[in-house]
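Engineer: Fold the following and give me the result.
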Amino acid sequence: MHPVIPYVLAALLFGTGVYGVTVRRNAVLLLMSVELMLGAVNLVLVTADVTLKQHVGQAFALFVIVIAAAEVGLGLAIVLQLFRLRRSIVTDEVGAEREPVAVSEDA
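Structural biologist: Modelled structure (predicted):
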């Protein structure tokens, strides 16, 4: 297999993930887009490892998989807490309900 094909596929996956991160308002879809980008990075690392035969890309891919698993766990915990507090997982409303800071005019 020619190494250009996985690189182009990884670029398409990464571009789709970036589009999902910038456009989506749902927190779960946002996490899925980040996972798509991490999967594209894994594809690039493994393809580079196969073509260059240095056996470093697989180790980096393993680290990316571990980071992705930790990101999913932490991200889902944040999404669940956000849903418990607001009954919505729309990311546009995350910082909207803060109380205004009272400024005293005595100073």
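
Engineer: Please make it C-alpha for all contacts and neighbour counts, starting now.
Structural biologist: Noted.

Engineer: biggest helix in this protein by residues?
Structural biologist: For the chain, the helix reaching the highest residue count under DSSP state H is reported as helix 57-86.

Engineer: what packs against that helix?
Structural biologist: Secondary-structure packing of helix 57-86 (3 or more C-alpha pairs under 8 Å, 6 or more residues apart in numbering; DSSP states H and E): helix 27-52.

Engineer: Which elements pack onto the helix it packs on?
Structural biologist: helix 4-23, helix 57-86.

Engineer: which residues are in contact with the first one?
Structural biologist: Read it as helix 4-23. 29-30, 33-41, 43-44, 47 (C-alpha atoms under 8 Å, 6 or more residues apart in numbering).

Engineer: to compare against the first, here's another:
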Amino acid sequence: MSVPGSWYLALSAVLFAMGALGVLVRRNVLIMFMCVELMLNAANLAFVTFARMLDDIGGEVLVFFVLVVAAAEVVVGLGIVVAIYRRRRSVVADDLRAMRG
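Structural biologist: Next up, the predicted model:
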């Protein structure tokens, strides 16, 4: 008894929508990063689902590249957030406009 691929795609769409809504609504930069990670994981779920449905390994290979990009985004993004927090004691996205050169 296997779960149909359409259910995985529906779950992926719901997760992606939740992440996109979180990025648009929330102002805390850490929450925004978590929402971006949720969107990337939703895309990974869709890639793996399509790879399974089409019996092709290409989607699973693409997931590894997305994971590498997500890891790099976390390292660079959290480094910037920690540097901003040390200077301003706040990580609200509206306050970051003052950082423009």
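
Engineer: List the buried residues in stretch 70-87 of the second structure.
Structural biologist: Of the residues in stretch 70-87 of the second structure, 74, 81, 84 count as buried by neighbour count, 16 or more other C-alpha atoms under 10 Å.

Engineer: Tell me which residues touch the first one, please.
Structural biologist: For residue 74 of the second structure, the residues meeting the contact criterion (C-alpha under 8 Å, 6+ apart) are residue 33.

Engineer: counterpart of residue 66 of the second structure in the first structure?
Structural biologist: Residue pairing (TM-score structural alignment): residue 66 of the second structure is matched to residue 64 of the first structure.

Engineer: correct me, but its match touches residue 35?
Structural biologist: No - between residue 64 of the first structure and residue 35 there is no contact under C-alpha atoms under 8 Å: 10.3 Å.

Engineer: Residue 18 of the second structure: neighbouring residues, count only.
Structural biologist: Residues near residue 18 of the second structure, counting by other C-alpha atoms under 10 Å, number 17.

Engineer: sorry, that was for residue 35 of the second structure
Structural biologist: By other C-alpha under 10 Å, neighbour count at residue 35 of the second structure equals 23.

Engineer: Alignment lookup: it to the first structure.
Structural biologist: So, by TM-score structural alignment, residue 35 of the second structure is matched to residue 33.

Engineer: For its match, which non-adjacent residue is closest in space?
Structural biologist: Nearest non-adjacent residue to residue 33 of the first structure, counting by C-alpha to C-alpha, 6 or more residues apart in numbering: residue 17, 4.4 Å away.
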